[in-house]
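Enquirer: for reference, the sequence and a predicted model appear below.
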Amino acid sequence: MNHHLLLIIHLLSAAIWVGGHILLCVAYLPKALKEKDTKIILNYEKKYEPVGMTSLFLLVVTGILMAYKYGVTINYWFQFATPIESVVSSKLILLFTTAAFALSAQFRVLPKLKTNPRKLPEMTFHIVSVTTIGILMLIFGSFIRFGGF
């Protein structure tokens, strides 16, 4: 697939993934905390999850394909030998960290949040962390344009 087309899909998916989390963080989360209403978060998650998870899937696929186009195959992941390898490896570490937060939220926090509003601070930590990681991944990806870091 053409690199430019991959980049466009990657950027659109990043806009949806990061934008959705920023919206959750700055619009829905404060209201849920103020009102101590877990349904605000749960309703947003229910609506956002199909498009958000599709975007995340496309981010992973296009990211890996673009890394390969830059010569950063799986054999070079986490070697940090070149500036582009450093960007790709850093983004992969952040991706795995995001996956850990997602698994924790899905199997540990969200089930309890449905019946226990006292879990809102823990969910807040997950939301803010994933949002911050998404923003960092976006910033790190921008370094590709300059040859990496």
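Expert: Yep, that arrived. Numbering: from 1, shown residues only.
Enquirer: please count neighbours and contacts with C-alpha atoms only from this point.
Expert: Will do.
Enquirer: contacts only, for the spatially most central residue of the chain.
Expert: Central residue of the chain (CA atoms, centre = their mean): residue 134, 4.3 Å from the mean position. With contact set as CA atoms under 8 Å, 6 or more residues apart in numbering, residue 134 has these partners: 17-18.
Enquirer: cutoff 6 Å now
Expert: By CA atoms under 6 Å, 6 or more residues apart in numbering, the contact set of residue 134 is residue 18.
Enquirer: and here's the other structure:
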Amino acid sequence: MTLHHLLLILHLLAASIWVGGHLILSIRFLPRALKQNDPDIISNFEKQYEPIGMPALLLLIVTGIWMAYDFGLKVNHWFSFLSGIGMVISIKLILLLLTFAFAIHARFFVIPKLSKHNLKEMAVHIVAVTVIGVAMLILGSTIRYGGIH
């Protein structure tokens, strides 16, 4: 097994936790929270998920950057969009920055005052981060075929 293969396995396991957790939150817990107008359902899930979700996200970032370097894409080429793999990595980095923007907004502006009154705003954040995660997963699957052409 090569180092790149090991990085890919770790990346896929972390993606399973990150994307899977958000899918479960979006499909199972969010509809119930909205139906019952109960933000505690979201808060309780987040408290349980965050200790494994955040390390998974960190592992995704580290392994993703490492694999980008393995593909010969140094920092100065990340947003060049010059190759199929470069296109995928560039789009995934943009989506990662968008995920951070949602996370920062949620952490500082939505979660501190999470209540029945802003539960729908939290729902928008949850669905957006879930869709972004699934999009990143789909984009990553194209690497095997040389990325997006």
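Expert: Arrived safely. Source: prediction; values computed, not measured.
Enquirer: superposing both, give me the TM-score.
Expert: After superposition, the two chains reach a TM-score (TM-score structural alignment, normalised by the length of structure 1) of 0.97; 147 aligned residues with a CA RMSD of 0.8 Å.
Enquirer: quick one: stretch 45-59 of structure 2 to structure 1 mean distance?
Expert: Its aligned residues in structure 1 lie a mean 0.4 Å from stretch 45-59 of structure 2 after superposition (mean CA distance after the TM-score superposition for structure 1).
Enquirer: neighbours around residue 4 of structure 1, how many?
Expert: Using other CA atoms under 10 Å, residue 4 of structure 1 has 10 other residues around it.
Enquirer: check the one 10 residues further on too.
Expert: Other residues near residue 14 of structure 1 come to 21 when the count uses other CA under 10 Å.
Enquirer: for residue 3 of structure 1, same thing?
Expert: Residue 3 of structure 1 has 13 neighbouring residues, counting by other CA under 10 Å.
Enquirer: what's the counterpart of the residue nearest to the centre of structure 1 in structure 2?
Expert: Using TM-score structural alignment, the partner of residue 134 of structure 1 in structure 2 is residue 133.
Enquirer: any idea how far that match lies from residue 75 of structure 2?
Expert: Distance from residue 133 of structure 2 to residue 75 of structure 2, counting by CA to CA, to the nearest Å: 22 Å.
Enquirer: ok so, going back, in terms of helices and strands, where is the residue nearest to the centre of structure 1?
Expert: helix 120-142 (DSSP states H and E).
Enquirer: what's the average distance for that helix when superposed on structure 2?
Expert: Once fitted to structure 2, helix 120-142 of structure 1 is off its aligned match by 0.2 Å on average (mean CA distance after the TM-score superposition for structure 1).
Enquirer: sweet, I'm off.
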